[in-house]
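Q: predicted model, plus sequence, below.
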Amino acid sequence: MTSKKPAEALIDGLVVSRETIDKLKQYQALLEKWNRSINLVARSTIQDAWERHILDSAQLMLPARAGEHWLDIGSGAGFPGLVCAIISAETHPDRKFTLLEADQRKTEFLRSVSRETSTPVTVIAERIERQASLGADIISARALAPLKHLLAHVDRHGAPGATALLLKGRTHRDEVEEALAQWRFQTQIRPSRTQEDAVVLEISEVERAE
């Protein structure tokens, strides 16, 4: 009979092992170290990185119920994709993660975190619009572009039935209205667990408007 690993609630509704918490803490330490020489995140947020970046990203695991291939576009410092990859290594070990980021220095950081935390991810150093379609089941992004532009990337890189999980701020309703001029889609708006006036947009059935 095997003993259970100690577990802890990362956020309300998401319980992970102490080992996963430790990997996320290791990620945070690497972020603080690398951010001294590479502009990964705003320096004003580095002291609150656990909540502002890691927990903010982790909340995407709640609506991400299914999907074998997760694509994170414009990954930057790995938020939200690399956080979700670390958690998924425990909760969805068969899920494949691809991180798409054009900046070479940031891709080196992503690969370093992947190695140090023993988290398998594929890191691609390429612009989103130049990358051939990746056929992902889940597509995530954070602080990347207006929704109307993000939907073009979702349309390009999503497999049939793909879902987009997008972290957005207080202008999300205006972005949805603007996007409807060019796109047809279904959306669920979920209040952020970590930031007031922020939301998670869960978007599916994306197609160009006629």
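A: Arrived safely.

Q: alpha carbons only for contacts and neighbour counts from here, please
A: Fine.

Q: give me the element the nearest residue to residue 63 once chain neighbours are set aside is part of.
A: Nearest residue to residue 63 in three dimensions, chain neighbours excluded: residue 202, at 7.7 Å (C-alpha to C-alpha, 6 or more residues apart in numbering). For residue 202, the enclosing helix or strand under DSSP states H and E is strand 199-208.

Q: and that strand, what's buried?
A: 199, 200, 201, 202, 203, 204, 206 (16 or more other C-alpha atoms under 10 Å).

Q: let me know the closest of those residues to residue 180.
A: residue 206 (10.6 Å; C-alpha to C-alpha).

Q: what sits against the nearest residue to the closest one once chain neighbours are set aside?
A: Spatial nearest neighbour of residue 206, chain neighbours left out: residue 185 (4.5 Å); criterion: C-alpha to C-alpha, 6+ apart. Going by C-alpha atoms under 8 Å, 6 or more residues apart in numbering, residue 185 touches 203, 204, 205, 206, 207.

Q: quick one: secondary structure of residue 185?
A: strand (DSSP: H, G, I helix; E, B strand; the rest coil).

Q: which stretches in the protein count as strands?
A: Counting by DSSP state E, one finds strands in the chain at the ranges 7-11, 14-17, 69-73, 96-100, 122-124, 136-142, 158-168, 183-191, 199-208.

Q: hold the first one in mind and look at this next one:
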Amino acid sequence: MNEQLVNGPVSRETLQKLRIYCDLIRRWNPRINLVAASTIDDLWSRHIEDSMQIVGLAPSTPAHWVDLGSGGGLPGVVCAIMLQELAPSCHFTLVESDKRKAAFLATCKHELALNMTVKSERAERLEPQRADVVTARALAPLPALLPLVARHMADDAVALLPKGKNHAAELEAARAEWQFTLASHVSQTDNLARILALRDIKRV
């Protein structure tokens, strides 16, 4: 596993927890398919680093961070590990309707002592969370994702949404029904991908 870090150095404790998390994914993945089997050998670069870079785009001291459709905890668990030292009071809520994946996330919370709640519910049915950071990775195209994201954002919140090479088309489609303030950041792990930072999301 190549543990080069796109965000610069992290503490020994944080790195150790990220390694433990990788081991948990490898142990559970054959049973519940947390990540594509074709990417398991590149787990660090394809998934861990890709999630770590989101922390650098978030407010420095968030209070409540919600990750929608968390799946195997990408980026939610990775960000929670990173913020244990950077913003220890930040509480994470990971939303995952698949009961088996939610059980995996609960194991991560216990094994890694994370400041985190796991909600095994659908994002559209969960009571509004009023979070100041909302993330979602590989959950849905932007037009379908924005209603879920906007539901759980506080008034001054930011949504940090990793998107692949089709990000421009997704943005164009979303603007037919939504208005928002956008900052688009080139991914540090894929120069065709972007992390979209959206604020003030409102239906047109």
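A: Done, it's in. Note that this is a predicted model, so its numbers are computed, not measured.

Q: if we can go back for a sec, need the strands of structure 1 in CSV with distance to residue 52 of structure 1, can you?
A: Converted to CSV, the strands of structure 1 look like this (distance: least, C-alpha to C-alpha, whole Å):
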stretch, distance to residue 52 of structure 1
strand 7-11, 13
strand 14-17, 17
strand 69-73, 18
strand 96-100, 20
strand 122-124, 23
strand 136-142, 12
strand 158-168, 12
strand 183-191, 15
strand 199-208, 14
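
Q: nearest to residue 107 of structure 1, out of those strands?
A: strand 122-124 (6.6 Å).

Q: now do the buried residues in stretch 141-149 of structure 2.
A: So, applying 16+ other C-alpha under 10 Å, buried residues of stretch 141-149 of structure 2: 141, 142, 143, 145, 146, 147, 148, 149.

Q: roughly how far does the residue nearest to the spatial centre of structure 1 sit from residue 86 of structure 1?
A: Structure 1 has residue 80 as the residue nearest its centroid, 2.6 Å off, counting by C-alpha atoms, centre = their mean. Noted for residue 80 of structure 1: a distance of 10 Å to residue 86 of structure 1, by C-alpha to C-alpha, to the nearest Å.

Q: just to revisit the earlier point, among the buried residues of stretch 141-149 of structure 2, which ones are in helices?
A: 142, 143, 145, 146, 147, 148, 149 (DSSP state H).

Q: tell me the residue in structure 1 aligned with the first one.
A: To tie it back to what came earlier, the one meant is residue 142 of structure 2. Matched by TM-score structural alignment, residue 142 of structure 2 corresponds to residue 147 in structure 1.

Q: so what's the aligned partner of residue 166 of structure 1 in structure 2 up against?
A: For residue 166 of structure 1, the aligned residue in structure 2 is residue 161 (criterion: TM-score structural alignment). Residue 161 of structure 2 sits next to 135, 136, 137, 195, 196, 197 when contact means C-alpha under 8 Å, 6+ apart.

Q: nearest to residue 14 of structure 2 among these?
A: Nearest member of the contacts of residue 161 of structure 2 to residue 14 of structure 2, counting by C-alpha to C-alpha, is residue 135, at 20.6 Å.

Q: the closest one reaches residue 66, doesn't it?
A: Yes: assessed by C-alpha atoms under 8 Å, residue 135 of structure 2 is found in contact with residue 66 at 6.3 Å.

Q: where do the contact lists of these two overlap?
A: residue 76.

Q: which helix of structure 1 spans the most residues?
A: helix 18-34.

Q: so where is it in structure 2?
A: Under TM-score structural alignment, the match for helix 18-34 of structure 1 is residues 12-28.

Q: need the contact partners of the matching stretch.
A: 34, 40, 43-44, 48, 72, 78, 81-82, 85, 104, 108, 112.
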